[in-house]
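Student: Sequence and predicted structure, then a few things I'm wondering about:
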Amino acid sequence: MFKKSSISLLIATLFIGSAVAMEKTYHASEKALKLTYENILIDTHIDVPFRLEKKWEDVTQATENGDFDYPRAKKGGLNAPFMSIYIPASLDKSAESTALADKLIDYVEAIVGRAPDKFAIAKSADDVEKQFKQGLISLPMGMENGSPIQGSIDNLKHFYARGIRYITLAHSMSNHIADSSYDLRRQWKGLSPFGKELVVEMNNLGIMVDISHVSDDAFYQAVEISKVPVIASHSSLRAYTPGFERNMSDEMIKALGANGGVIQINFGSTFVSKIARSWSDTLSNKRKELEEKEGKDSELAKGFAKQYVDKNPMPFATVDTVLDHIDHVVKLIGIDHVGIGSDYDGVGDSLPVGLKDVSSYPNLVQGLLDRGYSEKDIVKILGGNLLRVWRATEEYAAKH
């Protein structure tokens, strides 16, 4: 048994205080439901393909696991979820990286093949609008981690042809394109020489540049090089999680706004809540201490996380926590630069109360209404802002 540190006791105490928030029940009004269902709702980051790689489920039907399936998407009004083609950072500089990306795209095509009356691949903003009118759920795709490009513009063109419409330049480790916010090694001090070339070629092809996960230097360089607005497909704000470089600082958000880009807010509790972030950091630090003392493969180390969580449950964020991030962006750079990038199926059990799966978007819309957002502004947040950037990317590519 391990004694709780003073930090753990503080987190546990804070969690007790948040338990009231956890009991809150969210009810979307008819107005919120109407707004959600009658407009295009784009979520730029849902990790269904890698979830299916770990364990296949038919998401065209109701599923017991995960955060996404067709019935829940319909209930939530979700009609254009970007399927994340996520490639683990460990596969950089290997043919396996490229092969896995193709395999995950195959999964998305298989979803459509199983239920063409429910889903359709979307390769353009026009596709999304057309399929929305047809009552179909569009499945555009974004590649999380540019590792599968493997330094080849031919590979870039291949994945564009297969439907990739944004690329997150790096993930949890520095790769051959860019430095990662999570990686202390800053081998490129931003973008690699190939990474700089890649941003230009992505512009020319019509693939949105996604700066989630990259280091600050890589972000600023990408913004400087890109001739079209960039996106942060699933990031939140450093103002609420001090020291968490994976999120964006106010200065970066201002640069994103000047670029015309959009930040799509990540829902994960550790992305939006300082308390949850502290809880997660404490867990990681204590586990690391134990692994150094007992060894990574020891029974104590293997069982520590569960033991810790049982005694110190995660202090989940709420809908209001997510709304605070949206408010902050709007105050900094205006309504035209924020949207939704939930990270459903990608952040495990850390999702906020009231936003536990893809059926929950009406709760967010109700919260926006409660905070005084106009219907016009809510439509922009739901999908209008992302469509603007996507169209700008397409228009530039058409000329080049």
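Tutor: Yes, it's here.
Student: For the rest of this, base every contact and every neighbour count on C-alpha atoms.
Tutor: OK.
Student: Trp188 and Asp179 touch, don't they?
Tutor: Yes. Assessed by Cα atoms under 8 Å, Trp188 is found in contact with Asp179 at 6.3 Å.
Student: Between these two, which is the more surrounded one?
Tutor: Asp179 (31 against 18; other Cα atoms under 10 Å).
Student: Would you map the strands across the protein?
Tutor: In the chain, the strands defined using DSSP state E lie at 42-46, 80-86, 119-121, 137-139, 141-144, 164-168, 208-210, 231-235, 262-265, 338-340.
Student: Now for the residue nearest the centre of the chain: which residues touch it?
Tutor: For the chain, the residue nearest the mean C-alpha position is His234 (2.9 Å; Cα atoms, centre = their mean). Contact partners of His234, counting by Cα atoms under 8 Å, 6 or more residues apart in numbering, are 44-45, 212, 263-266, 340-343.
Student: Which of the strands of the chain sits closest to Val128?
Tutor: If you check each of the strands of the chain against Val128 by Cα to Cα, strand 137-139 wins as the nearest, at 5.8 Å.
Student: residue boundaries of the helices in the stretch 251-400 of the chain?
Tutor: Using DSSP state H, counting those that start in this stretch, the helices found in the stretch 251-400 of the chain span residues 269-272, 274-294, 299-311, 319-333, 361-370, 375-379, 385-399.
Student: Single out the most deeply packed of these.
Tutor: Mean neighbour counts were compared across the helices of the stretch 251-400 of the chain using mean count of other Cα atoms under 10 Å; the top stretch is helix 269-272, at a mean of 27.
Student: can you list contacts of it?
Tutor: So helix 269-272 is contacted by 235-237, 240-241, 247, 266, 276-277, 280, 316-318, 321-322, 325, 350-352 (Cα under 8 Å, 6+ apart).
Student: one more time with 6 Å, if that's ok
Tutor: When contacts are defined by Cα atoms under 6 Å, 6 or more residues apart in numbering, helix 269-272 is touched by residues 276-277, 316-317, 350-352.
Student: cool, and stretch 192-211?
Tutor: Under Cα under 6 Å, 6+ apart, the answer for stretch 192-211 is 165-168, 177-178, 219, 230-232, 393-394, 397, 400.
Student: Alongside the first one, take a look at this:
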Amino acid sequence: MSPKTDVRSYTLAVSWEIMIIIYYPSPDHRSEHLDTSYGLLVLLELISPILANMHILGEDLVKALKLLADVPLIDGHNDFPYFLRGWYPDQVNTVDCQHMPIAHTDLERLSQGRVGGVFWSAYVPCPDANASNDFSVDVHHQCLRETLQQIDIIHGLIERYPKNLGLATTSTEVWNVFKSGRVASLIGVEGLHQIANSPGVMRNFHRLGVRYITLTHDSNNLYADSTNSTGPVHGGLSADGISMVKEMNRVGMVVDLSHTSIATQKHVLAVSKAPVIFSHSSCSSVTEHPRNSPDDVLDMLQRNGGVFMITFIRKSTDSINPCLERVADHVQHVGDRIGYDHVGIGSDFDGVMQTASGLDDVSKFPLLIAELLKRGVSEQSIRNMMGLNVLRVMDDVEQVSTAMEEAGEEVLSDKFEEIWDNKVREEVRKTRGVFD
């Protein structure tokens, strides 16, 4: 047999194993189909995006798909709900989400990419990215309204596709949805501007299923400084911000530090009682960019017990050659610096126009896993990175919340405006028999 025939035979054999793993993710149903041609055309269509890389990745891709069948890969940040609102404003609740080539995300490619869980972002823009630090409640009312609409879009998406998606608010629910063959759907909110300066709104977001809130987006707010604003106003957290982080700890809302200033990151890591996450960030030591975090922040995150989720944003990945391999460099840097117990993935699919080449949509996650395997990253480290780390953080945050509740930590109250004048108060006194 010629070398060329050997390569062809090997590729076909490995390709067949990949198809079986994808079509039959449960090991119990896999072995009986390894020697049959059942569903060949369907399987070929499912894996066509990754077969193109077969000659390069080979056995590493097979191992990657096996890992993805065993542990949920959880993407820390996906803006598909905002894309739906932007591209299909009149069809948000009716458009077919099975196949949507114009987006980075659809249900078909989530299956191809063996995605186990997603934090769908209920993102809305800041009131004005160039505002002169106007933190008044009035300018945030529209943000609150639109955030509730985005949360509704996410719930509607889950309800429309119950065979593909399942709502998850705890690690146990993530596992249950994953084991049922669906994508565990979690919710994140991308900025405290979206709570309209109200701790009560934050608590209600939690009741609606939101499990993390990013402290800032592109502008400073009442609570914290952003990395993208014209300059800091608080020097990290404000006094209200310190109180809000404590309240998020008490409620069980994960604190997300992506988009925040370095001073904010260090301030939060010094005061938070619970582990935090960076839902979609990159490393300054790999690529210099204002959104990227330095090593001393990573060191503090290790002590905090949190997770740094690597994004696919091109400008954060590399200024010259933003590609899959450079994303892997960021993953390895975090793993080598503070351990693979503190690294994850947060793509930002559909939140940017383009992502790093080779990671062009949600079907490409197996290629990143295969690249890390090729580099010698251990399978257990990759399991941790794929999803076990963020699930641990969710558990730890819940435990801190329970402990704070049991300790009787005070609820952070809203600053309520007066709704009654003295005349109404006097009427209450008279009719209820209350006299001074």
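Tutor: Happy to help now that I have it. Note that the structure is predicted; figures quoted are calculated from it, not measured.
Student: Could you tell me the TM-score of the two chains?
Tutor: After superposition, the two chains reach a TM-score of 0.81 (TM-score structural alignment, normalised by the length of structure 1), with 335 aligned residues with a Cα RMSD of 1.5 Å.
Student: ok so, going back, can you redo the strands of structure 1 as a markdown table with distance to Leu33 of structure 1?
Tutor: Shown next, in a markdown table, are these (distance: least, Cα to Cα, whole Å):
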| stretch | distance to Leu33 of structure 1 |
| --- | --- |
| strand 42-46 | 16 |
| strand 80-86 | 17 |
| strand 119-121 | 21 |
| strand 137-139 | 17 |
| strand 141-144 | 26 |
| strand 164-168 | 29 |
| strand 208-210 | 30 |
| strand 231-235 | 24 |
| strand 262-265 | 21 |
| strand 338-340 | 17 |
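Student: Out of these, which is closest to Gly66 of structure 1?
Tutor: strand 42-46 (10.6 Å).
Student: does Phe308 of structure 2 really touch Ile345, like I thought?
Tutor: No. Under the criterion of Cα atoms under 6 Å, Phe308 of structure 2 lies out of contact with Ile345, with a separation of 7.9 Å.
Student: and the two? which has more neighbours close in?
Tutor: Counted by other Cα under 10 Å, Phe308 of structure 2 and Ile345 do not tie: Phe308 has more neighbours, with 34 against 27.
Student: The equivalent of Gln98 of structure 2 over in structure 1: neighbour count?
Tutor: Correspondence of Gln98 of structure 2 to structure 1, assessed by TM-score structural alignment: Gln61. Using other Cα under 10 Å, Gln61 of structure 1 is surrounded by 13 other residues.
Student: Phe119 of structure 2 -> structure 1?
Tutor: Applying TM-score structural alignment, one finds that Phe119 of structure 2 aligns to Phe82 in structure 1.
Student: In contact with that match, which residues are there?
Tutor: Per Cα under 6 Å, 6+ apart, neighbours of Phe82 of structure 1: 44-45, 139-141.
Student: Tell me the one of those nearest Arg72 of structure 1?
Tutor: The closest of these to Arg72 of structure 1 turns out to be Leu139 (Cα to Cα; 15.2 Å).
Student: who's in contact with the alignment partner in structure 2 of that closest one?
Tutor: Using TM-score structural alignment, the partner of Leu139 of structure 1 in structure 2 is Ser185. Residues in contact with Ser185 of structure 2 (Cα under 6 Å, 6+ apart) are 117-118, 166-168.
Student: Can you tell me the closest non-neighbouring residue to Ser185 of structure 2?
Tutor: Nearest residue to Ser185 of structure 2, sequence neighbours excluded (Cα to Cα, 6 or more residues apart in numbering): Leu167, at 4.8 Å.
Student: Over to Val271 of structure 2?
Tutor: Spatial nearest neighbour of Val271 of structure 2, excluding adjacent residues (Cα to Cα, 6+ apart): Ile242 at 7.5 Å.
Student: Tell me which residue of structure 1 matches up with that neighbour.
Tutor: Match for Ile242 of structure 2 (TM-score structural alignment): Lys196.
Student: which residue numbers in structure 2 go with stretch 229-236 of structure 1?
Tutor: Using TM-score structural alignment, stretch 229-236 of structure 1 lines up with residues 275-282 of structure 2.
Student: and Ala89 of structure 1, how many neighbours?
Tutor: Neighbours around Ala89 of structure 1, by other Cα under 10 Å: 19.
Student: Tell me how far it lies from Asp216 of structure 1.
Tutor: 18 Å (Cα to Cα, to the nearest Å).
Student: The strands of structure 1: which one's closest to Ala301 of structure 1?
Tutor: Closest among these, once you apply Cα to Cα, is strand 80-86, at 27.7 Å.
Student: For that closest one, list every residue counted as buried.
Tutor: 80-86 (16 or more other Cα atoms under 10 Å).
Student: ok, now stretch 347-365 of structure 1?
Tutor: Quick answer for stretch 347-365 of structure 1 (16+ other Cα under 10 Å): 347, 350-365.
Student: same question, stretch 8-19 of structure 2
Tutor: Neighbour counts over stretch 8-19 of structure 2 (16+ other Cα under 10 Å) mark 11, 14-19 as buried.
Student: Strands - which of the residues you listed land there?
Tutor: Assigned to strands by DSSP E, none of the buried residues of stretch 8-19 of structure 2 qualify.
Student: So which of these are in helices?
Tutor: Judged by DSSP state H, these include 11, 14-19 as members of helices.
Student: that older thread, now flag whichever of the contacts of Ser185 of structure 2 is closest to Met386 of structure 2.
Tutor: Nearest to Met386 of structure 2 among the contacts of Ser185 of structure 2 is Gly117, at 9.8 Å by Cα to Cα.
Student: No further queries at this time; thank you.
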